[in-house]
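Engineer: Show me how the following folds:
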Amino acid sequence: MARTAGSHSDITGPKVRAAALKLFAKQGFAAVSMREIAREVGVQVGALYNYTTDKQSLLYDLMQSHLEALLEAFEDDPAADPQARLQHFVQFHIGFHHDRPDAVFIAYMELRNLTPENFARIEALRRQYEDKLEAILQAGVAGGVFAVADTKIATMAVIAMLTGVSTWFRAGGRLSLDDVQAQYIQIVRKAVSVSA
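Structural biologist: All right, here's what the predicted structure looks like:
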């Protein structure tokens, strides 16, 4: 398929993704048309298909990119103390997601709009990240520093709580991001029965 005259894939491609991210987060995937995305980018609707197969592919690409960046950015030292590893996870999760509120919203709220095949692939990436926290909790239970009856449930509860910060925290408010991270570290430690 020929590229639209004057377009540049290295510029227009990212603009298409950025426009889709903004519109999906604001209006919801189902309410956004390819025509609206094209208007936001400033191209004809037909030109979008030089950069994506369809709207579903755009949604999947946004989720996949977010989760792959998350997995690539997180570093854990299995030999470190489980309490230190848990503190690092809390700080990392809140900090990483704070900078990407639209991507976080889409990654959690638009799962229902994925095809079964795309859902399975995204779910596998999510599970890889969840497994990192569960490994920390399992190490703490094995070491006698965490008291968690079911590490899978605790993992899901902690991630849900931490992810929620991106929905309400705004820079310039009463607390800094560092303050919020510090308080959440205390909350999570208490939730898994670690003394603060």
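
Engineer: use CA for all of it now, contacts and neighbours both
Structural biologist: Will do.

Engineer: In terms of secondary structure, what does the lengthiest helix in the chain contact?
Structural biologist: In the chain, taking DSSP state H as the definition, the longest helix is helix 116-142. For helix 116-142, the packing partners by 3 or more CA pairs under 8 Å, 6 or more residues apart in numbering; DSSP states H and E come out as helix 55-73, helix 82-98, helix 151-163.

Engineer: That helix versus helix 151-163: what angle between them?
Structural biologist: Here helix 116-142 runs at an angle of 110 degrees relative to helix 151-163 (axes from the mean of the first three to the mean of the last three CA atoms, to 10 degrees).

Engineer: buried stuff in helix 116-142?
Structural biologist: For helix 116-142, burial by neighbour count (16 or more other CA atoms under 10 Å) applies to 118-119, 122, 125-126, 129-130, 132-141.

Engineer: hang on, the earlier thing: okay, the helices and strands packed on helix 116-142 in CSV with distance to Met34 and mean neighbour count next?
Structural biologist: Formatted as CSV, the helices and strands packed on helix 116-142 follow (distance: least, CA to CA, whole Å; neighbours: other CA atoms under 10 Å):
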stretch, distance to Met34, mean neighbour count
helix 55-73, 7, 17
helix 82-98, 27, 19
helix 151-163, 29, 17
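
Engineer: among those helices, which is nearest Ile185?
Structural biologist: helix 82-98 (5.9 Å; CA to CA).

Engineer: Compare the helices and strands packed on helix 116-142 and report which one is nearest to Ala191.
Structural biologist: helix 151-163 (8.5 Å).

Engineer: Can you name the next helix or strand after that closest one?
Structural biologist: Remark: after helix 151-163, the chain's next helix or strand is helix 165-168, criterion DSSP states H and E.

Engineer: Now that following helix: buried residues?
Structural biologist: For helix 165-168, the buried set under the neighbour-count rule, 16+ other CA under 10 Å, comprises Val165, Ser166.

Engineer: run this one through as well so I can compare:
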Amino acid sequence: MSDSFTGIFDAVSSSDRKQPQFALVVYSSPEVSAAVDVIRCRYDPAFKAGIQTHITIKRPAVLSNLALLPAMTTALKTATQNLAPFRVELEGYGLFHNPGRHVVFIKVRDERPLYNLHKSVAQALQKVLPNAGLDQFEGDHYHPHLTIGNELDDLELAVIEYELKSSGYCLNFSFTVSEVALLSQPSNQPWETTSIFTFGLK
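Structural biologist: I've put the predicted structure just below:
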């Protein structure tokens, strides 16, 4: 299985991957998942690892002390009580280039609501973890997207790009975000959804 569902930008160093990890995501709607899983099943290792279609809000990070999990849960529950649901619109695709580990993703039209969600959960985690467990691709550098192809070599990248351009795939979607999921990965175990935090405002 994939150690990280954002393979090209591994948040956790190889020496730490046997330690427990956590991440935060928003799952897409069933309609979006059904449409893009036709692509993910062939090009995204996270699909084979049983990870649902999602947009990452907090990238995987080491949780060296499992005793912190209840405090994290409390902080995140408090933070999400002050959030209201919002719409996400997806349109077209983009690329992260890295030799042998290219990523293909569907772009978010308006990143601001997801950036604000990222900022809110980071502020909550700051109360529990040093620097909220953020890495160099988070904070001001956070770039929300929905991955459909990951860890691709040059040939695989060329093939998926050809498919996206010529096969008539719909890459325009919208769905409502009303909750965020806390995922955890115990040592040498699969990722699992630990908690769901529903936004408190209507």
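
Engineer: Just give the TM-score of the two.
Structural biologist: After superposition, the two chains reach a TM-score of 0.23 (TM-score structural alignment, normalised by the length of structure 1), with 70 aligned residues with a CA RMSD of 4.8 Å.

Engineer: could you check the angle helix 82-98 makes with the longest helix of structure 1?
Structural biologist: Using the same axes, to 10 degrees: helix 116-142 of structure 1 against helix 82-98 is 150 degrees.

Engineer: what's the burial count for Val88 of structure 2?
Structural biologist: 18 (other CA atoms under 10 Å).

Engineer: Would you mind confirming that it is in contact with Ser174?
Structural biologist: Yes: between Val88 of structure 2 and Ser174 there is a contact at 5.4 Å, judged by CA atoms under 8 Å.

Engineer: Would you state the strands of structure 2 in chain order?
Structural biologist: Ranges of strands in structure 2, per DSSP state E, are 21-27, 54-62, 86-96, 102-108, 145-152, 172-177, 179-185, 192-198.

Engineer: what's the last one packed up against?
Structural biologist: So that's strand 192-198 of structure 2. Using 3+ CA pairs under 8 Å, 6+ apart, strand 192-198 of structure 2 is in contact with helix 69-80, strand 179-185.

Engineer: Would you mind getting the angle between the longest one and strand 21-27?
Structural biologist: Read that as helix 69-80 of structure 2. Angle of helix 69-80 of structure 2 versus strand 21-27, following the same axes, to 10 degrees, is 30 degrees.

Engineer: re the thing from before, so for Ala20 of structure 1, which of the helices and strands packed on helix 116-142 of structure 1 sits nearest?
Structural biologist: Across those, closest to Ala20 of structure 1 is helix 55-73 (CA to CA), at 7.3 Å.

Engineer: Taking helix 116-142 as reference, get the angle to that closest one.
Structural biologist: Going by the same axes, to 10 degrees, helix 55-73 of structure 1 makes 20 degrees with helix 116-142.

Engineer: Give me the residues contacting the helix or strand where Ala103 of structure 1 lies.
Structural biologist: Here Ala103 of structure 1 is covered by helix 101-109, with elements defined by DSSP H and E. By CA atoms under 8 Å, 6 or more residues apart in numbering, the residues outside helix 101-109 of structure 1 that reach it are Leu21, Lys22, Phe24, Ala25, Leu62, Met63, His66, His97, Thr163, Ser166, Thr167.

Engineer: check contacts around the second one.
Structural biologist: Spelled out, it's Lys22 of structure 1. Asp102.

Engineer: how about 6 Å then?
Structural biologist: Not one residue lies near Lys22 of structure 1 by CA atoms under 6 Å, 6 or more residues apart in numbering.

Engineer: ok, it to Lys15 of structure 1 distance?
Structural biologist: The gap separating Lys22 of structure 1 from Lys15 of structure 1 is 10 Å, by CA to CA, to the nearest Å.

Engineer: One more: the first one?
Structural biologist: Per CA to CA, Leu21 of structure 1 is found 10 Å from Lys15 of structure 1.

Engineer: out of these two, which sits in the busier spot?
Structural biologist: Leu21 (22 against 18).

Engineer: what comes up buried for the helix or strand where that one lies?
Structural biologist: Leu21 of structure 1 belongs to helix 9-27 when assigned by DSSP H and E. Residues 12-13, 15-25 are the ones in helix 9-27 of structure 1 that count as buried (16+ other CA under 10 Å).

Engineer: As a markdown table, the helices and strands packed on strand 192-198 of structure 2 with mean neighbour count and distance to His54 of structure 2 would be great.
Structural biologist: Converted to a markdown table, those look like this (neighbours: other CA atoms under 10 Å; distance: least, CA to CA, whole Å):
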| stretch | mean neighbour count | distance to His54 of structure 2 |
| --- | --- | --- |
| helix 69-80 | 18 | 18 |
| strand 179-185 | 21 | 10 |
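
Engineer: Can you redo these as CSV, where the extra columns are distance to Leu125 of structure 2?
Structural biologist: Formatted as CSV, those follow (distance: least, CA to CA, whole Å):
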stretch, distance to Leu125 of structure 2
helix 69-80, 6
strand 179-185, 12
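
Engineer: Tell me which of the ones you listed sits nearest to Ala46 of structure 2.
Structural biologist: Between these, strand 179-185 lies closest to Ala46 of structure 2; by CA to CA that is 13.4 Å.

Engineer: now the angle between strand 21-27 and the closest one, please.
Structural biologist: 150 degrees.

Engineer: what angle sits between strand 179-185 of structure 2 and strand 54-62?
Structural biologist: Computed with the same axes, to 10 degrees, the direction of strand 179-185 of structure 2 lies at 40 degrees from that of strand 54-62.

Engineer: which residues are contacting strand 179-185 of structure 2?
Structural biologist: 20-26, 191-199.

Engineer: Sounds good, over and out.
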